[in-house]
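Chemist: this one's sequence-less:
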């Protein structure tokens, strides 16, 4: 069965959440948004492309930082309203220079930093 991007359920802004997961460790690296064109470009080039809501433009991960995400596997959830991108990550995924954007934990009501920025 061929994949039909129009079968995805985009929100009212034409966006769908995309979760990036490291192919080796299974670690969740980040979440960002994609529109239909970003989905198509990612599948075509195998370089993960997101839609920047703040800049209202495409954002090819690592284009300026060198912290590239190469697409290994593209998965659609059961409701077709969220994507899982299994990626080969080069360098940190987070703009704070951490491996993952999910570096803040909440323990007993207190925020705890779970990882420091990479050197």
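Modeler: Looks like it came in fine. Because the structure is a prediction, the values reported are computed rather than measured. Numbering: from 1, shown residues only.

Chemist: can we go C-alpha only for contacts and neighbour counts from here?
Modeler: OK.

Chemist: leaving out the residues flanking it, which one is nearest to the residue nearest the centre of the chain?
Modeler: With distances taken as C-alpha atoms, centre = their mean, residue 20 lies nearest the centre of the chain, 3.8 Å away. Nearest in space to residue 20, with sequence neighbours left out and distances taken as C-alpha to C-alpha, 6 or more residues apart in numbering, is residue 85 at 4.7 Å.

Chemist: adding another structure so you can compare the two:
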């Protein structure tokens, strides 16, 4: 059996959510899924946020990323004040549908600090070090 055939054979015994074509997000206890956003052009990670059912629906309807802010307790459209929206090119869901991958075209810096990505620092033995690019 080929590797692909082995995958599908084992997947047939799994939860239908893992092999089917229905979008059935597996929300956590707070009603959220994690969303990882990457840049279509360069492929880099721009940010990580959370989405509830309403945020997913708003994103799909508008084509611009909307998230649920845990600190504010409400929906927020990325770029609602800065104009630095994330135009969604594609949304993917992981195997058990508890995380989303959003491929986007950013209309400016993704981070509220003005950095292109929220991941602008790396952890080193001496602490955090800024990374440009």
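Modeler: In hand now; what should we look at? Because the structure is predicted, anything quoted here is derived from the model rather than measured.

Chemist: circling back: quick one: the residue nearest to residue 20 of structure 1 from residue 109 of structure 1, how far?
Modeler: Separation of residue 85 of structure 1 from residue 109 of structure 1 (C-alpha to C-alpha, to the nearest Å): 31 Å.

Chemist: before we move on, what about residue 16 of structure 1?
Modeler: Between residue 16 of structure 1 and residue 109 of structure 1 the distance, using C-alpha to C-alpha, works out to 31 Å.

Chemist: looking at these two, which one has more neighbours?
Modeler: Neighbours per residue, other C-alpha atoms under 10 Å: of residue 16 of structure 1 and residue 109, the larger number sits with residue 16, 23 against 7.

Chemist: check contacts around the more buried one.
Modeler: Going by C-alpha atoms under 8 Å, 6 or more residues apart in numbering, residue 16 of structure 1 touches 9-10, 33-35, 81-83.

Chemist: among those residues, which recur in structure 2?
Modeler: Shared with structure 2 under both residues aligned by TM-score structural alignment, their matches' C-alpha atoms under 8 Å, the contacts from the contacts of residue 16 of structure 1 are 9-10, 33-35, 81-83.

Chemist: filter those down to the ones in strands?
Modeler: Judged by DSSP state E, those include 33-34, 83 as members of strands.

Chemist: circling back to that earlier point, most neighbours of all the kept ones among the contacts of residue 16 of structure 1, which one?
Modeler: By neighbour count, taken as other C-alpha under 10 Å, the most surrounded of those turns out to be residue 34 (26 neighbours).

Chemist: how close does the residue mapped onto that residue from structure 2 get to residue 18 of structure 2?
Modeler: Matched across to structure 2, residue 34 of structure 1 falls on residue 51, judged by TM-score structural alignment. In this view, residue 51 of structure 2 and residue 18 of structure 2 are 20 Å apart by C-alpha to C-alpha.

Chemist: for structure 1, just list every one of the helices.
Modeler: With DSSP state H as the criterion, structure 1 has helices at 36-45.
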